[in-house]
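In: Provided below for reference: sequence and predicted model.
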Amino acid sequence: MMIRRVLATAVALAVTTPAALLSASPAYADAKATAQTPGRQSNPAIDKLKAATAEAQKAYDKASQAKADGAVELAKTLGELDGAHPLAVALAAAKRAAKDAATTKKNADQTVTDAKTALDTLAENATEEERGAAATTLSKAEAAETAAATAKAATDVTAAEAQKKVDDARGAAIRTHGVLDKAVDAARAVKVAADAALAKATKEAKEEGEDCEVEPGLNAEVNGLPDKLVAGTTTTFSVRVTNGSDRHMDEVIAYTGVHATDSTGLKDTSKFFRLQWSTTSSTQWQNLNKDSYIDGLGALKAGAHADVKLRLTLDKATPAGNGVLFIAADFYNKDGVCGGTPGADMYEFDINAAGTKPVTTQDATPSQSAKPATGSTGITPQGSSSGAPATTGMNDSLATTGSSSPTASIALAGGAAVLLGAAAVFVVRRRKTGGDA
């Protein structure tokens, strides 16, 4: 058996650089893989997985501590907003002013009422001087009432604004803690995925069987896959598997898998996808599972190729987001020799909601094994016009990347966990018999 180096790279990226994994292109392609035999003391892929799970644990512990610290800070902030916080002090003052203004307005209303009553109840024999004095008193009372009403309206506005500021501050504090809470969930998801990948890889490494070899001459490339797909549509494209080596391959199989998330990166939306295949020898469309092998290619002599038609249907309910298509190939010979492509190419594409029309659409192109320039991350930025599979160029060290947006980091970490789970399919059994890959 051979644990594909692509898995170790995927895990390392997922738990240490979720921002690089999802804000740019997912990066799993690896130019070379090292076969490990059961008797060796050290397995680089396993070692990297162990390091990755350790990093995932650290990230989870850090997120959990941040959440605990955040809870303390939230309680403190909410307490202050009920008392000594400047906004709370301003609100209390505004409420007092509004209350005083309301009392003044109430008294002014009563004064007007009393003045009207006094004027209306003057005796019939009241003098003109007495009637003039009563009218003057009413006029002054009405003017005071108008001023009191204006003052009350102003203080009510001030109090409402002060209340809104306190409510906004309260809401902001709660939302901040909610971000920390989601960060814990995202970190937990990455940790669980990393632990599962390590467990599966360790189990595979312990099972009996011979290693298969990396065959650089075996190539699988996609043709006709747009870099933008629309929910509710069906896209037909093809995969060409080429035996560029100088040996005959008795049985060739192609691995194909589709994975997707919504625009937040937190929700796996692959359930809305239906992937089917057909070949010259198997003309009927056959369904593929989420991750599966296509076994209708048969044998390939040196220099020959075989084509597989693929049909990808997106349900109308598919949320807008991002998707990736995995492509790899393996071979098995009757003499027990087996091998596969050095890694798995990934073709990224955007997913638009049903009824929308992409502005521009280009076809994905096969990987060119490009090497990144000095100082470059080696990752093609997401949103570029190319739908080509990404290549990394990273070495055995674990890279680190940060994000200025906590919300973005959470989404990226969640998406990293989804893709990490997808990458786990590349822990493939490589037995000499070739019958149970």
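Out: Perfect, I can see it now.
In: all contacts plus neighbour counts: C-alpha atoms, from now on.
Out: OK.
In: Could you look up the SS state of the residue lying closest to Asn289 once chain neighbours are set aside?
Out: Among residues not flanking Asn289 along the chain, Leu275 sits closest, at 7.5 Å (Cα to Cα, 6 or more residues apart in numbering). Three-state assignment for Leu275 (DSSP: H, G, I helix; E, B strand; the rest coil): strand.
In: Who are the contact partners of Leu275?
Out: Taking Cα atoms under 8 Å, 6 or more residues apart in numbering, we find Leu275 in contact with Val258, Asn287, Leu288, Asn289, Lys290, Leu310, Arg311, Leu312, Thr313.
In: Next up, a structure to set beside the first:
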Amino acid sequence: MKIRSILATAVAVAVTTPAVMLSVTPAFADTKPAAQTPAKPTVKELEKAAAEAEKAYDEAVAAEKTAYEAVEAAISDTAPLTVAAKAARKAADEAATAKATADQAVTVAQAARDALTEDKDASDEDKAAAETALADAKTAAATAATAATRAEAESKAATKLADDAKAEAYKALSKAQDATKEALAAKTAADAALERAKQEEEENPGGGACVDEPGLTTVVKGFPSTVTAGTVTTFSVRVANGTEKDMEKVLTYASVHATDKSGAKDIAKYLKLKWSTTQSPTWQALDGDLYIDAIGALKPGEQADIKLRLDVDAKTPAGQGLTFIAGDYFNKDGSCGLTPDAAVNEFDIEAAAGKPAPKPTPKPSTSTSAPAAGSGVTPQGSGSSVPVNTTSGTLAATGSSDATTQLALASGAAVALGAGAMFLVRRRGAGADA
């Protein structure tokens, strides 16, 4: 699922009107209005939406807690239906024992009657008494059989009631957990939209915010669907200018996010992304803003490749994760743009089997072809992987809250949402000093 689709859905939950939803997330919305673009919401409106989303999330968390307590009560040995089921089972077992005893009495009475029948010396009175005893035993056995059948049916019914109650409690808990995830998604998106609006208002008080640029693309190559703890994975990203305009400074945003199998624990600290280029072959860690300032300028039709490496610590538990990669450009005249669709690669994480092998330190491969003069890039579509120039200079601080790194840990989808929200908030402020 695309991050923009998740965010568009989440904002729709958090903000009550389609107009707000479409205007706060233009980079992630799947569709545009057929007629006219709705007015952009104010910071005050977004603050209200964020507050409502937070309230809804708090209520969802409380409801999930109540549902969990209901499950605990339903599965308890002291639950009324469980107690009733145990009593019915005990009664059924006792009825079955009584039936077995009655059946045995019939067998004994039958044997006594048969013995007297064959005994020529037996009196008629003894034979008659034996017949009566057998009849009484059969009657008692029939009554015991009926009671046992009824008790067994009642036991099954009582057990079913108890089991159904437990199943309903679990079902209600599952719905509550889903509701919490949805509320978290809505809250995350609403917070991201508000943060983005505040940053744009601060950085561009007169307007002129960065626009979506479909012609600026990021394509990831060679990323696997599964990684294992204690290993290193190398892949690459191709950034291309498919427009007819110059992009004077192109930046690449790259981040990695992960949770354990439950989706409740953030394990991203065990995963590290590094980058290198032919011009700068030493592996380098991402800067604090998660941007790679290694491309420089891209003319119309040009593209450039960056090598990336994902180091997975040997202590990493099994789980799932994703990488989130996008591109921005900034020009001296103040114009800027960003990829509307980031490259999102979901992957499974496998725990190390036994003692992990020593982690290798791969060397980035180098191109045997001579780098192109100038920017070190080639026209898009040439089919060759080219080196890129690493430019000097630093990025301005984004001003984003540290809390954004802890968002959306409830599930794989929520992890993606958290990545998208952080990406949305942080990249808008990057390049302010470009």
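Out: Noted; the coordinates are in hand. Note that this is a predicted model, so its numbers are computed, not measured.
In: can you map out the strands along the stretch 201-350 of structure 2?
Out: 211-212, 216-221, 226-228, 232-241, 247-260, 271-276, 284-285, 291-298, 302-312, 319-330, 336-338, 343-350 (DSSP state E, counting those that start in this stretch).
In: so who does the closest residue to Lys299 of structure 2 other than its chain neighbours touch?
Out: With sequence-adjacent residues excluded and distances taken as Cα to Cα, 6+ apart, Lys299 of structure 2 is closest to Asp246, at 4.7 Å. Residues near Asp246 of structure 2 by Cα under 8 Å, 6+ apart: Ala297, Leu298, Lys299, Pro300.
In: My guess is His240 of structure 1 contacts Val222. True?
Out: Not quite, residue 240 of structure 1 is Arg, not His. Yes: if you go by Cα atoms under 8 Å, Arg240 of structure 1 and Val222 touch, sitting 6.5 Å apart.
In: helix, strand or coil for the residue nearest to Val20 of structure 2 when sequence neighbours are not counted?
Out: The spatial neighbour of Val20 of structure 2 that comes closest, neighbours along the chain excluded (Cα to Cα, 6+ apart), is Pro41 at 5.9 Å. What three-state DSSP gives for Pro41 of structure 2 is coil.
In: Can you give me the separation between Pro41 of structure 2 and Arg196 of structure 2?
Out: 12 Å (Cα to Cα, to the nearest Å).
In: More neighbours: the two, which one.
Out: More crowded of Pro41 of structure 2 and Arg196, by other Cα atoms under 10 Å: Arg196, with 24 against 16.
In: which position in structure 1 aligns with that one?
Out: Aligned by TM-score structural alignment, Arg196 of structure 2 pairs with Ala201 of structure 1.
In: cool, and Ile295 of structure 2?
Out: Ile295 of structure 2 maps onto Leu297 in structure 1, by TM-score structural alignment.
In: Around that match, count how many other residues there are.
Out: As a burial measure, Leu297 of structure 1 scores 20 neighbours (other Cα under 10 Å).
In: list the contacts for it?
Out: Contacts for Leu297 of structure 1 (Cα under 8 Å, 6+ apart) come out as Glu251, Val252, Ile253, Ala254, Thr279, Ser281, Ala306, Asp307, Val308.
In: show me the contacts for the residue nearest to Asp295 of structure 1 when sequence neighbours are not counted.
Out: Nearest residue to Asp295 of structure 1 in three dimensions, chain neighbours excluded: Ile253, at 4.9 Å (Cα to Cα, 6+ apart). By Cα under 8 Å, 6+ apart, the residues touching Ile253 of structure 1 are Tyr293, Ile294, Asp295, Gly296, Leu297, Gly298, Ala329, Asp330, Phe331.
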